[in-house]
Every structure is written in C-alpha cells, then in structure tokens.
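In: Provided below are the primary sequence and the corresponding predicted coordinates.
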Amino acid sequence: MKTQLNEIRSCTICSAHLPQGTRPVLAADPSSKIVIIGQAPGARVHETGVPWDDKSGENLRGWLGVDEHTFYDPSQIALLPMGFCYPGKGKSGDLPPRPECAPQWHDKVLSLLKEVRLTLLIGQYAQQYYLGNETKKTLTETVRSFKDYLPDYFVLPHPSPRNNIWRAKNRWFDETVLPELQKKVESVL
C-alpha cells in the first residue's frame, strides 16, 4: 500500500488545472476500519499537507465523537477525498474537486483496504459519485434518508462552518443523524 500512496502523492494528472499546483493529500492503511470520502483539500490543508486540518475537520471530529489521535490514525480511519489536491477558489468558495482523481485512484486504494466496516460519504460530490441515481433530489433529502444507504454508506453534509445555517434549519440532523453516526463509529472502532 505504501507504494500506491507514494504514487498518488506524486500524481500530476491535473496539474495544468491547479493554480496552487499539485499536493495530493490522503491517508490510508490496509487495516483502516472507517473510510471517510470527502470533497477536496482546502487552502489550509494544501499548505499543511494534513487532511481535514481546518475548522471543517474540527467539526467532523466532533460529529464522529473521536479525538485527533484516533482521527489521524490511518489504521483506524482512512481519509480519501474525491479530489486529492486543492482545486482553487471559486466565486462562492472552493472549486469542485477535480474529476480525474476518483476514477484514477479510488478503486486502487479501496481494494487495498481489507478491514473497512464503515464508509462515510461527505457532501454531494462523494454521494453523487458513489450513490449515482440513488441520491435524492437534494443533499438535504439524501442526508435525511441516511438509513436507506446503510450498511454500505453513511451519508453526511460537508462539516464546513458555512453549513451552520443549514444545520440551524435542519435540527433533525443533530438530533437524529449525529447520535446514529456516533454509535456506528464507536461500534466500529
């Protein structure tokens, strides 16, 4: 697996489209029990090279009910974004993940993870890629129907602070989804 990760970390497939250049960021180990499939690294993660090293990561760790040590232990949790490099800034936030990464690398990495018991799909890009036509009309409807995707996937919105307004409008998420998520994570780890 180390060879595969090194190959990914030296990938330059989409370098012509990345204003900040390539810096693939991910973490995985053959014994990973949980796989978190997110969007793409943000600017801070691009700088540090540490997945989810930002406010979104803090929120996600809180949602999962895990500490930093557990979160960053690849034998426990694999961190696999849809796009491995920071895609750059758009009009209303970061650009979408580059479309080259997931088809090029995901199957290769996931096939090496033999102990996975829970896969989290965070945000619409991961959900559309992995669920295809099984997604609902909106991300809200997909997340509200999270039980429909179990045991294969646990679907979540992105934990960005930008989504605090969404959470305030959708209190059921904190009341229903997060307790179920924490129970699942605890039972797997």
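Out: Right, received. Where do you want to start? Remember, predicted model here, so these are calculated numbers, not experimental data.
In: going forward, measure contacts and count neighbours with C-alpha atoms only.
Out: Fine.
In: name all residues that make contact with residue 159.
Out: Residues near residue 159 by C-alpha atoms under 8 Å, 6 or more residues apart in numbering: 56, 57, 59, 60.
In: and the second one, what does it touch?
Out: Okay, so that is residue 57. When contacts are counted by C-alpha under 8 Å, 6+ apart, residue 57 is found next to 51, 159.
In: buried stuff in the host helix or strand of it?
Out: If you go by DSSP states H and E, residue 57 is part of helix 55-64. Going by neighbour count (16 or more other C-alpha atoms under 10 Å), the buried part of helix 55-64 is 56, 57, 58, 59, 60, 61, 63, 64.
In: over to stretch 164-174?
Out: residue 173.
In: who's in contact with it?
Out: Here stretch 164-174 makes contact (C-alpha under 8 Å, 6+ apart) with residue 144.
In: next up, a structure to set beside the first:
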Amino acid sequence: MPPHDTTDSQLATLLHQIRACTACAQSLPLGPRPVLHASPRARLLIASQAPGTKVHETGVSFNDASGDRLRAWLGMDRDLFYDTEKVAIVPMGLCYPGVLPQGGDRPPRPECAPLWRQRILDHLPNIRLTLLVGSYAQNHILGKGKVFERVEQFARYLPTYFPLPHPSWRTGMWERRTPAFGEIIIPALRREVARALQD
C-alpha cells in the first residue's frame, strides 16, 4: 500500500472515531454532530471556533454569513474553500455548543480540543499556514491576548500563523474604522494564502 493510502486510511479511521464522539453530548443542546474537513494533503488550515446552527444542520463548515465574509477576505470561492485536498477546517470545538443566556453562541466545549485536536493535526503533515480565526483559536494556540491587536500585528506570527477576527457581523464595525484591514492586512492575507497553496 502506498504511504499516502496509509495516511488517508489512518485519518479516515480517526474521523470515524470523531464523528462517533459523545464526550460532551449531555452539554450540547442539539446533540453531537462534529463538523470538520481534512485531508493529509491540505496545505492551509483554518482554525476556527465552533459550528453555528446552520453549520450543525448542514454538516458544512462556514456554510453561513460568517463563511461568506471569510471567503470574501480570502478572495476564495466555495470550490477552493471546500477542497479538502488543499484546505483543512478544524474548529476548536467540533460541535455546536449552544447559546448564552445573554445571546451569542457559547464558547467551544473545553473537552474537545484536548481530546481531538493534536490527533487531527498529526495527520496533517503538509500544513504551511494556519489561519487563527477568532479569540478561542488564537488563545488556544498563542496564549491569552487581544484579537484585534494580533490581527494588526499579523506579521509577527508569519510564516506559520495568520490571526484573523471572527468573521461575524460584529466585526464589521471594527473593519470599517480600521482602514489598514482592507488596505494592508487583506492583501497580505491573500498573498500568504496563495503562497501556502502553491505547488
């Protein structure tokens, strides 16, 4: 069996285990439905937060307005975005965590990343760039910090990481009052993504 077939088989086994996970089922209002996209040949990793309700319903990461905004930032169409041979999408929490009493989604379940994340990454040997989307991904990987400060100082984290805000409607206000996001950060993001994906 060729080595890549072995790697594919090992990742497929792991994904089967993940999709059968019930570790925090009692805490999930809609029940467990882990959503992630991965291939051993992926070169770009999108480390996000946790699925929303539409993602939970469809089983497709970023299949919502936040995904439209993220794809616009990347200058990437849906075909490339969901091409797991090139792009892996692995959130900190793989299942929809529910809603906070005051509104907004709950944080990713704390059990999830320690249980599965490194095991997934061990099967993604070709990742060249990781997009850290939102506070939970950034804090997990970089330690505690301020999201927008990290985004504005993105060059400090290259070539391994590129921090981004969560692409929700709430980010729009910051985006409008931060001209550098469109003028400097987005062009740099697209250059780094192109570098990661090039043959």
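Out: Great, that's in hand. It should be emphasised that the depicted structure is a prediction, and the values quoted were computed from it without experimental measurement.
In: for the helix holding residue 57 of structure 1, give me the average deviation versus structure 2.
Out: Superposed on structure 2, helix 55-64 of structure 1 shows a mean distance to its aligned partners of 0.8 Å (mean C-alpha distance after the TM-score superposition for structure 1).
In: in structure 2, what stretch matches that helix?
Out: Mapped onto structure 2 using TM-score structural alignment, helix 55-64 of structure 1 spans residues 65-74.
In: just give me how far that stretch sits from the chain centre.
Out: Stretch 65-74 of structure 2 has its C-alpha centroid displaced from the chain centroid by 12 Å (C-alpha atoms, centre = their mean, to the nearest Å).
In: from the buried residues of helix 55-64 of structure 1, which two are the most distant?
Out: Pairwise distances across those peak at 12.3 Å for 56 and 64 (criterion: C-alpha to C-alpha).
In: next up, the contacts around the residue nearest the centre of structure 1.
Out: Nearest to the geometric centre of structure 1 sits residue 38, at 1.9 Å (C-alpha atoms, centre = their mean). Residue 38 of structure 1 makes contact with 79, 80, 81, 82, 121, 122, 123, 125, 126, 158, according to C-alpha under 8 Å, 6+ apart.
In: then residue 59 of structure 1?
Out: Counted by C-alpha under 8 Å, 6+ apart, residue 59 of structure 1 has contacts 159, 160, 161.
In: that's a strand at residue 162 of structure 2, yeah?
Out: Yes: Residue 162 of structure 2: assigned to a strand according to DSSP: H, G, I helix; E, B strand; the rest coil.
In: what about whatever residue of structure 1 lines up with it, distance to residue 121 of structure 1?
Out: The alignment partner of residue 162 of structure 2 in structure 1, by TM-score structural alignment, is residue 154. For residue 154 of structure 1, the distance to residue 121 of structure 1 (C-alpha to C-alpha, to the nearest Å) stands at 6 Å.
In: mind listing the helices for structure 1?
Out: Remark: helices assigned in structure 1 by DSSP state H are 2-9, 43-48, 55-64, 68-71, 101, 107-110, 123-131, 139-144, 164-169, 172, 178-188.
In: how about the match of residue 162 of structure 2, what does it touch?
Out: Neighbour list for residue 154 of structure 1: 118, 119, 120, 121, 146, 147, 181 [criterion: C-alpha under 8 Å, 6+ apart].
In: 6 Å instead, please
Out: residue 120 (C-alpha atoms under 6 Å, 6 or more residues apart in numbering).
In: counterpart of the residue nearest to the centre of structure 1 over in structure 2?
Out: Aligned counterpart of residue 38 of structure 1 in structure 2: residue 48 (TM-score structural alignment).
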